[in-house]
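Participant: What shape does this take:
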Amino acid sequence: MMLVALALDLALGWPKALYDRIGHPVTWLGALIAGLEQRWNTDRPARRMRGTAAALLVIGLAALVGLGVQLALPSGWVGIVLGGAIAWPLVAMRSMHTHVAAVLHPLQDDDLPAARQAVSMIVGRDPAQLDPAGVSRAALESLAENTSDGIVAPLFWGAVLGLPGIAAYKAINTLDSMIGHKTARYLEFGWASARIDDLVNLIPARLTGLIFALVSGRAKASLACMWRDARQHRSPNAGWPEAAMAGALAVRLSGPRIYGAEVTQEPWVNSGAADPGPADLRRGLGLYARSMVLLAISLCCIAIWTIWPL
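Facilitator: Predicted coordinates for the structure are as follows:
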């Protein structure tokens, strides 16, 4: 099913006409989360408890829907194809490439305002002060982190647990992106969402870093950078694919950044390397494409082994 989902996403993405007609599962989840947050994130003494209840409700509902659909599928190849079609919108391989390429093209044309506008669609920081190197860094960091969150992790949990797994993971990831922030409003209410997201991404994040290293042509440097610098990252998981990509491309990532009016002094990843530029961003997209090929081959091998055990 995950191979079918990956193939459909590669071929079609999520068509705008379909989005305009029915939306997207992430927007459905987002509407549910926003409604719960608006109603339950009010009583300070009970914020953590209510936030935990909201997270478990959203995750449980997503998993239950996935399980119900999976149990209703016919057996054999028809069920596999139908299940893959249902999982298709939960994989973001094509859109990830599209969004990063949208940053690369204006950067190559020396159109910094357009590049800043494009990168603002995929990062949370303020792009207004970013120079070309800063825009390239932000795009590469987003590419690395979202390869794990948007592609490897959902496919991993879908391969392990089927439709309930990929649906529950997408609910967890959406919860974290909406309410898992360390702000006054969400620190307590989003606590459980952030912790659960950290837990379910432990394996996929490290797996993504390994995949980057294996297809990079600089496996030793990529693995060394990942092992050395990943734990210095503010996130327990994002540092692994980011460090692997930094080592693979021989550039530095992370470092100080601006969120709203706040400047955070983050440590550099691969600090002794040069800043990235448009050429490095282009190489990053090439690394991403090769990683997706290896991921698809790996899924294919697992599927064959599942059908015809050795």
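
Participant: can we go C-alpha only for contacts and neighbour counts from here?
Facilitator: Fine.

Participant: list the contacts for G150?
Facilitator: For G150, the contact set (C-alpha atoms under 8 Å, 6 or more residues apart in numbering) comprises 90-93.

Participant: And G217, by the same measure?
Facilitator: A248.

Participant: Doesn't it lie inside a helix?
Facilitator: No. In this structure, G217 is coil, not part of a helix, as judged by DSSP: H, G, I helix; E, B strand; the rest coil.

Participant: before we go on, could you also do this sequence so I can check it against the first one:
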Amino acid sequence: MLLALATDAVLGWPSAIHARIGHPVTWIGALTAVLDQTFNRADGTAAMRRGAGIGVAIAIITLAAGVGWACAAMLPGGWPGLVLTAILAWPLVAARSMHDHVDAVARPLMSGDLPAARQAVAMIVGRDPSQLDAAGIARAATESLAENTSDGIVAPLFWGAILGLPGIAAYKAINTLDSMIGHRTPRHEAFGWAAARIDDVANLIPARLTGLLFAIVSVRPRLALATMWRDAHHHRSPNAGWPEAAMAGALGVRLSGPRIYGGQLAQEPWLNGEAPDPSAADLNRALALYRRAMLVLAAGLALLALL
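Facilitator: This next block holds a predicted model:
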């Protein structure tokens, strides 16, 4: 997992490879979309749709874990097998792309180009960016950075370190299922129930580890820890509040709060609500915090490998 993280940090997922073969997450997403269209029938009862969703979730997660197990079983031992395992795990870690997507928001925001910043932030958040001011853009990007550090980096590495290729592959299937069907919408309330609950369990420990990472590398670790402990449970998600609240405390800004989804105002509670809104400079500070967290994460993996 340390080698996979290092490879991704240096290379990301090259566009030439993506153009040729896509990405494992897009493969899982395509399968999920097909099964959603096939089994999530509008004329079915809620119980039928929930049952179908449970079956689809189990099937996709089992398939991903099985592919990971089969790949691991075919690899040689020693250093060749270690390197090949890292190469196979590499596309399932999103450290470089996470940084690049948030940096793409920070650069135009720093220069005052709000239309470009809105366009960039629309790539990483689900809320309507058209009405966001500079503070709203910075807040959205900072929240995405905090939450997706857990979902896109810490969690897959956590499960990969414990269970190897089957673990990291199964986790990416779980996270992709949740992002596609784990929503409380009329279409997916029942069908995506299992996907959302499994994702909650899979992220229970990684989300809290991510919050701890942010606090450790902060210039104000006690405040970050106190904010996380106090405010994390205010978040609508049982897990996302931990890294977001830690990030809010570490930067001395407020996150979460009201936002617009699909033209509807969602009255979300604030995290670190007594602090000011983040600015473009705070978004750059969040990226610096993220880079330090990744270095500490790498050091932790190196220590585990040595032990």
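
Participant: rewinding a little: dump the contacts of G150 of the first structure to TSV, plus neighbour count, distance to L71 of the first structure and secondary structure.
Facilitator: Listed next are those as TSV, based on neighbours: other C-alpha atoms under 10 Å; distance: C-alpha to C-alpha, whole Å; DSSP: H, G, I helix; E, B strand; the rest coil:
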residue	neighbour count	distance to L71 of the first structure	secondary structure
L90	24	19	helix
V91	27	21	coil
A92	22	25	coil
M93	21	27	helix
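
Participant: Could you check how far S120 of the first structure is from P113 of the first structure?
Facilitator: 11 Å (C-alpha to C-alpha, to the nearest Å).

Participant: ugh, wrong one, I meant L202 of the first structure
Facilitator: Counting by C-alpha to C-alpha, the gap from L202 of the first structure to P113 of the first structure is 36 Å.

Participant: for L61 of the first structure, same thing?
Facilitator: 42 Å.

Participant: Then R231 of the first structure?
Facilitator: From R231 of the first structure to P113 of the first structure the distance is 33 Å (C-alpha to C-alpha).

Participant: go on, I304 of the first structure?
Facilitator: 48 Å.

Participant: So those two - more neighbours on which side?
Facilitator: P113 (16 against 12; other C-alpha atoms under 10 Å).

Participant: if I've got this straight, the more buried one is in a helix?
Facilitator: Yes. Assessed with three-state DSSP, P113 of the first structure lies in a helix.

Participant: so what corresponds to it in the second structure?
Facilitator: In the second structure, the residue matched to P113 of the first structure (TM-score structural alignment) is P115.

Participant: still on that earlier bit, return every residue with contacts to both of S120 and P113 of the first structure.
Facilitator: Contacts common to S120 of the first structure and P113, judged by C-alpha under 8 Å, 6+ apart, are absent.

Participant: counterpart of L204 of the second structure in the first structure?
Facilitator: Using TM-score structural alignment, L204 of the second structure lines up with L202 in the first structure.

Participant: tell me, how many neighbours does that match end up with?
Facilitator: Neighbours around L202 of the first structure, by other C-alpha under 10 Å: 15.

Participant: Could you report the separation of R50 of the first structure from S95 of the first structure?
Facilitator: 34 Å.

Participant: try L223 of the first structure
Facilitator: For L223 of the first structure relative to S95 of the first structure (C-alpha to C-alpha), the value is 27 Å.

Participant: out of the two, which sits in the busier spot?
Facilitator: Comparing L223 of the first structure with S95 by other C-alpha under 10 Å, the one with more neighbours is L223, at 21 against 16.
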